[in-house]
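1. Sequence isn't available, so here's the structure alone:
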């Protein structure tokens, strides 16, 4: 009974459609952030001095550390995709757990960075920020929105990778059906790519 159910499930699984769906999703996400980058570019061009001044308030070391963290996490999830194909379940899980750990460290760093900016009154809508020049208001508005949207993508990625870990551990995801892990890897690389653009735009602007 269970065997026939499994066979039927495998027969109806469309790996190519799943991968195509993920690529289409990634394309739409890139369009979304491309639009935001264009908005950023326009506002920066119109408020160059204010953006330059506001950029000095951000911590380049923290931004750099978070960049390295995401690069490491992209490498570990890519290695996990290879490990599953070599039927190395333990290594796959370990690499995915390292990826999750890197994501957690990134979010902790981001939490403290956001907290510091909020305490200084840079959160959009606060009286302190609204009393500053328009360029800084725009800079921090974009900073919180774009990095916040990126953080939301990280949270979604963490949930997806956690599901992958659970399925690998239960042997419902293996070298015979690694597409979910591959898609999780593609999504995580998207998260990394977005940050690669956010980092210089906000942290290196000054």
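-> Received it, and whenever you're ready, just let me know what you need. These numbers come from a predicted model, not from an experiment.

2. CA atoms for contacts and neighbours, from now on please.
-> Will do.

3. biggest helix in the chain, by residue count?
-> What stands out as the longest helix in the chain, according to DSSP state H, is helix 134-169.

4. That helix - contacts with which helices or strands?
-> helix 15-46, helix 48-55, helix 89-119, helix 127-130, helix 179-198 (3 or more Cα pairs under 8 Å, 6 or more residues apart in numbering; DSSP states H and E).

5. Present the ones you listed as JSON lines; the columns should include distance to residue 142 and mean neighbour count.
-> Compiled in JSON lines, those are given as follows (distance: least, Cα to Cα, whole Å; neighbours: other Cα atoms under 10 Å):
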{"stretch": "helix 15-46", "distance to residue 142": "7", "mean neighbour count": "14"}
{"stretch": "helix 48-55", "distance to residue 142": "11", "mean neighbour count": "18"}
{"stretch": "helix 89-119", "distance to residue 142": "13", "mean neighbour count": "17"}
{"stretch": "helix 127-130", "distance to residue 142": "13", "mean neighbour count": "15"}
{"stretch": "helix 179-198", "distance to residue 142": "11", "mean neighbour count": "20"}
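
6. also this one, for the comparison:
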């Protein structure tokens, strides 16, 4: 009888030890993946990493927009309306183009970035609502002149130079005589900017 209780005790002690070892291993693996594995923002993925303007353009001042679209149209300035979503590699790449435009035209143009997922679904929209202009493609960028006329409606990876040409025309600026195409350069592991 004592031997059977002793064998039962050894078996139970062995199970407890095994259970504790497995629990310790599970905790160690969890800590390894949560603490030691690198967290990366990836411009080449359609994964949500956070706000694309902060991560990939280095410009957190773009979102939230400083003005609503309706209020921007009432100002005597050109308006740039940019549709994006945060989990699109194309929008991640294009965020730095919008930020670069803001660097040069931020004081004279109203920038209104709109997350396309936030547009309310309706049967019809008014011309002072972003949904009126959204064509179901991201990125999509529109440039309005000071009289609220659409001067450019670009979809996809519109080149900075094409956008700049429209803005130069609006402000009666000299055309570029020569321009080097902008290339992405990384200045830290999370953000990128455009360089000449």
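-> Thanks, I have it. Here the structure is a predicted model, which is why all the values come from computation and not from measurement.

7. Work out the TM-score between the chains.
-> Here the TM-score for the pair of chains, by TM-score structural alignment, normalised by the length of the second structure, is 0.23; 76 aligned residues with a Cα RMSD of 5.5 Å.

8. Would you indicate which residues of the longest helix of the first structure are buried?
-> The neighbour-count check on helix 134-169 of the first structure (16 or more other Cα atoms under 10 Å) flags 135-144, 146-147, 150-151, 153-154, 157-158, 160-162, 164-165, 167-168 as buried.

9. And for stretch 69-85 of the first structure?
-> For stretch 69-85 of the first structure, by 16+ other Cα under 10 Å, it's 69-74, 76-84.

10. Identify, from those, the entry nearest to residue 100 of the first structure.
-> Lowest distance from residue 100 of the first structure to those (Cα to Cα) belongs to residue 73, with 7.8 Å.

11. about what we covered before: now do the longest helix of the first structure: distance to the chain's middle.
-> Helix 134-169 of the first structure sits 5 Å away from the centroid of its parent chain (Cα atoms, centre = their mean, to the nearest Å).

12. what angle separates that helix from helix 48-55?
-> If you take axes from the mean of the first three to the mean of the last three Cα atoms, to 10 degrees, helix 134-169 of the first structure sits at 50 degrees to helix 48-55.

13. Longest helix in the second structure, please.
-> When the second structure is parsed with DSSP H, its longest helix is helix 2-31.

14. Now the element after that one, going C-ward?
-> helix 52-57 (DSSP states H and E).

15. Give the next helix or strand downstream of that next one.
-> Note on helix 52-57 of the second structure: by DSSP H and E, the next helix or strand toward the C-terminus is helix 69-73.

16. List the buried residues in that following helix.
-> Result for helix 69-73 of the second structure [16+ other Cα under 10 Å]: buried residues 69, 72-73.

17. I'd like those residues as TSV, with distance to residue 114 of the second structure appended.
-> Shown next, in TSV, are the buried residues of helix 69-73 of the second structure (distance: Cα to Cα, whole Å):
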residue	distance to residue 114 of the second structure
69	9
72	13
73	15
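
18. Show me which of the residues you listed is closest to residue 14 of the second structure.
-> Nearest member of those to residue 14 of the second structure, counting by Cα to Cα, is residue 69, at 68.4 Å.

19. And for that closest one, nearest residue in space, chain neighbours not counted?
-> residue 112 (6.3 Å; Cα to Cα, 6 or more residues apart in numbering).

20. next one: residue 113 of the second structure
-> Residue 113 of the second structure sits nearest to residue 82 (Cα to Cα, 6+ apart), 4.6 Å away.

21. Run through the residues that contact the one you found.
-> The neighbourhood of residue 82 of the second structure, defined by Cα atoms under 8 Å, 6 or more residues apart in numbering, consists of 111-114, 139-142.

22. roughly how far apart are it and residue 5 of the second structure?
-> Here residue 82 of the second structure is placed at a distance of 76 Å from residue 5 of the second structure (Cα to Cα, to the nearest Å).

23. Check residue 105 of the second structure too.
-> Distance of residue 105 of the second structure to residue 5 of the second structure, given as Cα to Cα: 84 Å.

24. Equivalent analysis for residue 54 of the second structure, please.
-> Taking Cα to Cα, one finds residue 54 of the second structure at 66 Å from residue 5 of the second structure.
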